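Undergrad: 3D model of this:
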Amino acid sequence: MELKRLEVQNFRQFYGTQEVSFSLEKSNNVTVIHGDNGSGKTTLLNAFLWLFYNELTLPQPDKIVTERALDEASVNSRVPARVKLEFKDQGRQYTAERTQVFQKQSQTDL
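TA: Model (predicted):
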């Protein structure tokens, strides 16, 4: 299996749409994800778990959507949390996607 691209939208601490493009070159086939503590490296790994198994191994697993997106949303508006993965396996292209939509019920709803 070759991972091509991971896209997260309002997932945990990732506000808006963020993308990781994986290296596909035969001579450079390693993608390094580096960052400070708390920047989201483990969350990216958990994005795969949530996408394929609907599970999280992070604190507060019920907090899927980023609080910033909910905070900025108007009352009764819908805020999606989404993970999308494009990959190739045995010569075939695939896209896997999981979306959960949250509705802000009140101004204090976070």
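Undergrad: Could you use CA atoms for every contact and neighbour count after this?
TA: Will do.
Undergrad: those strands in this protein, which residues are they?
TA: 2-11, 14-21, 78-89, 92-103 (DSSP state E).
Undergrad: Format these as CSV; extra columns: mean neighbour count and distance to residue 44.
TA: Converted to CSV, those look like this (neighbours: other C-alpha atoms under 10 Å; distance: least, C-alpha to C-alpha, whole Å):
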stretch, mean neighbour count, distance to residue 44
strand 2-11, 20, 8
strand 14-21, 15, 9
strand 78-89, 19, 10
strand 92-103, 13, 14
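Undergrad: Put together TSV for the ones you listed, with distance to residue 50 on each row.
TA: Below are these laid out as TSV (distance: least, C-alpha to C-alpha, whole Å):
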stretch	distance to residue 50
strand 2-11	10
strand 14-21	14
strand 78-89	8
strand 92-103	8
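Undergrad: Let's see this one next, to set against the first:
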Amino acid sequence: MAGNRMICTTNQIDYSTIRKAMTEGVRTREELQHTAGVCLQCEGCQSEVDGILSSVCGCKKVSLKQVLDAVMEGADTVDKVGELTGAGTGVDPVTGEPCGRCKGLIQNIITLKK
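TA: Sure, this is the predicted structure:
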């Protein structure tokens, strides 16, 4: 699981802002640039944006492709996606509590099927 850190140093866009945009349906670099304001040119954008966009669950290291595949195979709830992929079933390493930070993104993927 990634902590909140600055990704786009040019425009001061942090990890949480990027994940929030993804939860609202952003899936491409161009959409992220338009919606969240990342520059796509600074070192942080160059080294991290693609990895963030391709990841859904950092705790269980579940990719967007894995979640999409589960949805296309019929998983129509967050729990069903979790059963198939492990996404949304992680534990916060600090608190030991269930994490679930990716559940909003998983629901958005189910809704949009993208």
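Undergrad: Report the TM-score for the pair.
TA: Laid over one another, the chains give 0.29 as their TM-score (TM-score structural alignment, normalised by the length of structure 1), with 58 aligned residues with a C-alpha RMSD of 4.3 Å.
Undergrad: ok so, going back, nearest to residue 41 of structure 1, of the strands of structure 1?
TA: strand 14-21 (10.8 Å; C-alpha to C-alpha).
Undergrad: Tell me what angle that closest one forms with strand 78-89.
TA: Interaxial angle, strand 14-21 of structure 1 versus strand 78-89 (axes from the mean of the first three to the mean of the last three C-alpha atoms, to 10 degrees): 10 degrees.
Undergrad: which helices and strands does strand 14-21 of structure 1 pack with?
TA: Contacts defined by 3 or more C-alpha pairs under 8 Å, 6 or more residues apart in numbering; DSSP states H and E place strand 14-21 of structure 1 against strand 2-11, helix 67-72.
Undergrad: what's the closest of the ones you listed to residue 81 of structure 1?
TA: strand 2-11 (4.9 Å).
Undergrad: Count residues in the vicinity of the closest residue to residue 17 of structure 2 other than its chain neighbours, would you?
TA: Among residues not flanking residue 17 of structure 2 along the chain, residue 36 sits closest, at 6.8 Å (C-alpha to C-alpha, 6 or more residues apart in numbering). Per other C-alpha atoms under 10 Å, the neighbour tally for residue 36 of structure 2 reads 19.
Undergrad: quick one on the thing from earlier: quick check: which of the helices and strands packed on strand 14-21 of structure 1 is nearest to residue 79 of structure 1?
TA: Closest to residue 79 of structure 1 of those, according to C-alpha to C-alpha: helix 67-72, at 6.6 Å.
Undergrad: So which bits of that closest one are buried?
TA: 67, 69, 70 (16 or more other C-alpha atoms under 10 Å).
Undergrad: Burial check on residue 50 of structure 1, number of neighbours?
TA: Neighbour number of residue 50 of structure 1 under other C-alpha under 10 Å is 21.
Undergrad: ok, now residue 112 of structure 2?
TA: 10.
Undergrad: Next one: it relative to residue 31 of structure 2, how far apart?
TA: According to C-alpha to C-alpha, to the nearest Å, residue 112 of structure 2 stands 15 Å off from residue 31 of structure 2.
Undergrad: same question, residue 18 of structure 2
TA: Distance of residue 18 of structure 2 to residue 31 of structure 2, given as C-alpha to C-alpha: 11 Å.
Undergrad: OK, contacts around residue 36 of structure 2?
TA: 13, 17, 18, 21 (C-alpha atoms under 8 Å, 6 or more residues apart in numbering).
Undergrad: Tell me which of these fall in strands.
TA: Going by DSSP E, the strands hold residue 13 from those.
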